[in-house]
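> attaching a predicted model along with its sequence, questions to come.
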Amino acid sequence: MNIRKRFTLIVAAGLALSSLSGKDIKGRVTDTDGVPMEFVNVVLLHDSAFVDGVITDGNGCFCLSYDAAQGLRLRLSYVGFDSRYADITPDGELGDIRMTASANTMLENVVIKGNASKTYLKGNALVTNVENSILAKAGTAKDVLRQIPMVVETNGNLEIFGKGTPAVYINGRKINDLQELSTLLSGNIRNVEVISNPGSSYAADAKAVIRIRTKKPQGDGWSGTFRSEDGFRHYFQSGNMMNLKYRAGGFEVFSTLTYDTGRSREKKFTDMATVTKSEWNQQLSTANTRHYKGFSGKLGFSWTISSGHYIGAFYQNEYAKNEIRSFLESDVSENGTFYDSWSTDADDISENTPRHAANIYYNGQINKLSIDFNADYIWNRGTQQTTNEETSLMQEDRYITTYSKRKTSMAAEKLALSYPVGKGVLTLGEEYTRSSTDNRFNTEYANLNSSHSTIRESNIACFVEIMQQLGRISIGAGLRYEHVNYDYFEHSRSENNLSRTYNNIFPSFNANTRLGDLQMSLSYGNRVERPGYSALNANVSYLNRMTYESGNPRLQPTRLHNLEYRMVWRNYFAQVAYTYFDNPIVNTTRPYSNDGEKTILTYENFSRRHFVQAFMGGQFRLGIWQPRVNVGMFTQWFDIVVNGNSKSMNKPIGIVQWQNAIHLPMDIWLNIDCQFTTAGNDRNIYAAHSSYINAKLYKDFCKNRLSMTLEARDIFNGSRQNLTLYNNAVTLNQKNFSDMRCLMFTLQYNFNVTRDRYRGTGAGNMEKKRL
């Protein structure tokens, strides 16, 4: 070979090398229907040797790079799909890569071996795989969430530890009725993400988010779920649900009907000490019996117009009625001397008639641009009537009736656009929410005033988020701007007409990396906590002759600064977080009457609150026994004034969870879960210790079409929590004697079960919660 030919070959090789050296390798992974696939493993190989690897994001996109020019190709793999290999193009742009479902997924009977669920980090989310794990046998989505790291159960409610009640999404769609979690089978869930520090694409008052993603749908025709959950918590309770779908090609019609009814009771003893001109002590015993019933109907459709274009809508109507019958006994002393004794028969009837809700969405892909648009509307009317027949031993008897009427409405829309930029994704969006609530309160009792108030609020928001992969480090940053107009008008008192405008910017940041089996993430978020409309409502409720209750229309929002660190190593995880609260909203008291002897319970903004939280845990496997142990604690730096003196509320609260899954013969699953919470302070409350032990047997039949669950919750009745509320003028100690244990039997039948194709994510989601 002469010199000229050698030179030509060298130049050609150099050009080929430079065409790929240091350049990005980009692509998007879809299924055969063109639907983007998330969490696909994308591995870069050089002559069959591993070079680098990533997983696809929510839009199915990936980006990685390498300097070698020859021998490079990609291997793509995902559970239930055939592995796919792709050659690298000179420009690194691979476009759409379609995955094909594996023939093995067509088997009628798939046996789950009971592998431990895998937990890993993805951005600022802690992800737990449910598919092909013991969690796939948990029962329903609600049962799954009880087993997810960072999720704790308090008085029957699911919360994120140290964050409170989360917003829950299923396949990107916000759910407003948690009963829907009972309609989703655990075997149809792919994974669950827990985000305790949400980014800028979520409303500024979203403190925590749970995202549930389900498996790919299969089959056309009719499908449905019939579920009945019946049992006793002293009285009989029943929850029933019917979910029907019809699917033909890309078009699906769905409907859901629920009916809940039952009775419950609670018993409490309250010792209330009030310091005004005199020292008052009230000892109150309360026994409540509640009868409830509710209906909910939902009808909607979703349509896959073509690959990458989806539309849908639903309409929902709800009705609920609660009747509470109460008997109260009060013994009152003044400066240690007997003052009076009262016996009260009280009736409280509240109705929600009706509650209309509707959503419409478009979700699409135009070349590399992803589009997500949602519009929501809610209209609700509710009434409440209370009657108090109070008998006094020393003074006159009283008969007090009050009547409240409330109307609320909300309209919202949200648009989010995503586009691949560099080695990541850029997301731009806007969200608009307008809500209104009208409250009317009437009474003939002389010491209470009738009132009529109106609250209107509009929120215009825009946000931007960007994610980039820089070698082993993934970095994300976001910015959200909100312009809020708040108008409060009390028709009977012109001095209470309040109007405010807020212009706020909320930044967010997260970074994560992997070092072998170790994953780490660091995130910062600036959020806001706006008071609920009930806390802003100036209507005054009568509790007894000495004590009243009301909201505070002058409340200001709370700003939160949250810094969070997470790490995952194999089957273990840990998290540490710090939060600073500026203007926290706290229950407090103030004098109500001119002589200062009567007290009203209300809300006020305090100056600041510091909060630190830590949580860690791991799971194991010992034959048929698969336990998980989690431990956590949180503490605060917060002082309040009690009887004119400063009081520290800094005692930490700890929690221990021990969850056990045991695979018995005949494919029966036994779950025994324990939780113990220590005594400590949260805001201006001292909570006593509490605990529970739950046991559950689960068995499915007829190739998962029929399932039965027998569950005993809080077997030793230890979840009852005693509280002490401290304020300047009032110290309230409450002991709970309610029966919390219950026994429930659930029967569920499914046919032709398929994943919900509805892709609406909702708009104004946090405003729905406030309403």
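Received it, and whenever you're ready, just let me know what you need.

> contacts, neighbours, all on C-alpha from now
Fine.

> ok, which stretches of the stretch 201-350 of the chain are strands?
Along the stretch 201-350 of the chain, counting by DSSP state E, counting those that start in this stretch, strands occupy 209-214, 221-233, 235-248, 251-275, 279-306, 309-334, 337-366.

> here comes the other one, which I'd like you to weigh against the first:
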Amino acid sequence: MEQLNFNYRKNGWDLSGMLYGSRMYGWISKEVVQDTYLQEHWQQKSTTFNDWTSKNFNARLAVNYTINEHSAFGIRYDYHKTPYSKSLMETNTDVYRDGALSEKTHSPNLIDNGSEYHQVNAYYNGKIKDWSIDLNLDGYWDKSDKESYLDEKTELADGSENSRYVSIFNDIDNTLYAARLILSRPLWGGELSFGGEYTYTNRRNINLNPEGIVSDDDSRIRENMGAAFVEYSRKFGHIQALAGLRYEYNASDYFEKDVRVNEQSKDFSNLFPTLSIAFPINRVNFQLAYRTDIARPSYWDLRSSMLLINKYTYETGNPLLDPKFTHNLTLGATYRWLQLSVGYNRVKNDILNVTSLYDENDPTIMLMSLANAEAYDKIFADVTLSPTIGIWKPQWRFQLNKQWFDVQTPQGNLSLDNPMSTIIWNNNLSLPLGFMLDADFMYTSKGNMKNGRFLKPAWRMDMALQKSLLNDKLNIRLDATNLFNSYKRDFIMYVSDMQTMHMTEEPNNCTVRLTVRYKFNATKSKYKGTGAGESQKNRM
């Protein structure tokens, strides 16, 4: 990976930019056991090895003008291209019927990806009398294409063989226009902010399978989203209070071959309140906060097109998904280098991985999809200690998460309420001769998350050594991530009332990285554009 950042400044003008290029390789191995309980017990044992390589290029150019200490405007252009991204996923699957081997399949899948996006942001940030103005205008256009070529060979229990060849071509085009305006001013001893945001998105997904094994798809999602928000904060002595309200209206139209599908076209109208109060008691600072969040499904999750993983596994989205809503209540406390946070979440319409039979006459073929979950509750606790002891700056962090989640399994109703904990121990040491050493440790326990269960704990160790030279112009850093290649997860998902999926993943995430950074005449960018429509961009 190579990256160059630059900035040229004269009078009130700034011209800045970035160039980035990378070439990456990686691989991952995975074992999956899928059990299907019908009149007979079907079991599929699969091992998958996937290696990939990609080339990426990013560029940025921005012009900024500072009018005075209170006002500035600018425009920024970002470009990204992945001209080359190839992967070969080889899967070997053994299928058992009531414990007896039924067939074996070798499924090499060659996948070729390419993508490109353009993004423009223009902003004005200024002040007129008591009013502060923050305006952002954004445009975003991206295109991606994917080709997959699957060449399968199956050996049946009687010794006979058969084979098939499957090719799938997928093209996606995204367009986004967004605007956001925030106005704020002092009012009644506090600060009042209000504004609005508008986003238009258009996404087209074309999926073609010349062999006719899965259906072709030509679908489009067009959305208009408008939001208005107001927030007021004020300090009463040592007490800081904040109250806010956001209203969102989202109109989504779903088209198949340019014909609107009413069932999959939806309108949403929602209010999101925010309340918080911060206050000290003796030398301890407390904060109590409530807010509601929304997470809309990604456009990929809303697709109706089908992907073929191998002979036994098909994958699709769900255009009927509803957004996920979360009510959050949090209490935090801070005393010197000790921080404590506890909270409660009420989650509605969480998005789960689910399965069903693709063909009622063939129980070996599974269709992976998505569905909204019933509402459930979660609690969490987080304690962080960050003292400084001479040249040693340790940080200990203890996290605990617990959910109350019921799921239907082939064995009946199951309560997935075992807690999960995480222990993080980070260390920073200032060594002689200007060296800095980081040694970080993380441990994650087994436990439950949504409709899944981690069956074994996992841990990892990261280390880094760095030194700055030439009056901090030159920095050399050596990192080792997951040093012992120990972070491997063993996970079972309860994906339907007749199927379970057990996955053991061994990613190649033991990494050694050397970074050399040289900077001269360095200055911070004065560009203040923050973008509009960010949540919609992330969905793309």
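Nice, thanks for sending it over. Predicted model only: the values in this text are computed from it and were never measured.

> overall similarity of the pair, as a TM-score.
The TM-score (TM-score structural alignment, normalised by the length of structure 2) is 0.96; 532 aligned residues with a CA RMSD of 1.5 Å.

> follow-up on the earlier one: which among the strands of the stretch 201-350 of structure 1 is found nearest to residue 702 of structure 1?
Closest of the strands of the stretch 201-350 of structure 1 to residue 702 of structure 1 is strand 221-233, at 14.3 Å (criterion: CA to CA).

> give the aligned range of that closest one in structure 2.
Against structure 2, there is no aligned range for strand 221-233 of structure 1 (TM-score structural alignment).

> what's the spacing between the counterpart of residue 460 of structure 1 in structure 2 and residue 402 of structure 2?
Residue correspondence, TM-score structural alignment: residue 460 of structure 1 in this structure matches residue 226 in structure 2. According to CA to CA, to the nearest Å, residue 226 of structure 2 and residue 402 of structure 2 sit 35 Å apart.

> which residues does residue 492 of structure 2 contact?
Residue 492 of structure 2 is in contact with 452-455, 500-503, counting by CA atoms under 8 Å, 6 or more residues apart in numbering.

> map it across to structure 1 for me.
Aligned by TM-score structural alignment, residue 492 of structure 2 pairs with residue 724 of structure 1.

> and the strands in the stretch 351-500 of structure 1?
Per DSSP E, counting those that start in this stretch, the stretch 351-500 of structure 1 carries strands over the ranges 369-392, 398-421, 424-443, 451-470, 473-490, 498-515.

> what about the third one, how far off from structure 2?
Per the superposition on structure 2, strand 424-443 of structure 1 and its aligned residues are separated by 0.5 Å on average (mean CA distance after the TM-score superposition for structure 1).

> same question, the fifth one
Comparison of strand 473-490 of structure 1 with structure 2 after fitting gives an average deviation of 0.8 Å (mean CA distance after the TM-score superposition for structure 1).

> so which bit of structure 2 is that strand matched to?
Aligned by TM-score structural alignment, strand 473-490 of structure 1 falls on residues 239-256 of structure 2.

> need the contact list for the counterpart of residue 273 of structure 2 in structure 1.
When structure 1 is aligned by TM-score structural alignment, residue 273 of structure 2 is paired with residue 507. Residues near residue 507 of structure 1 by CA under 8 Å, 6+ apart: 200, 477-480, 525-526.

> same deal with residue 331 of structure 1?
282-284, 339-342.

> and these as TSV, adding distance to residue 499 of structure 1 and neighbour count?
Listed next are the contacts of residue 331 of structure 1 as TSV, based on distance: CA to CA, whole Å; neighbours: other CA atoms under 10 Å:
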residue	distance to residue 499 of structure 1	neighbour count
282	38	22
283	41	18
284	39	20
339	44	16
340	43	15
341	44	18
342	42	19
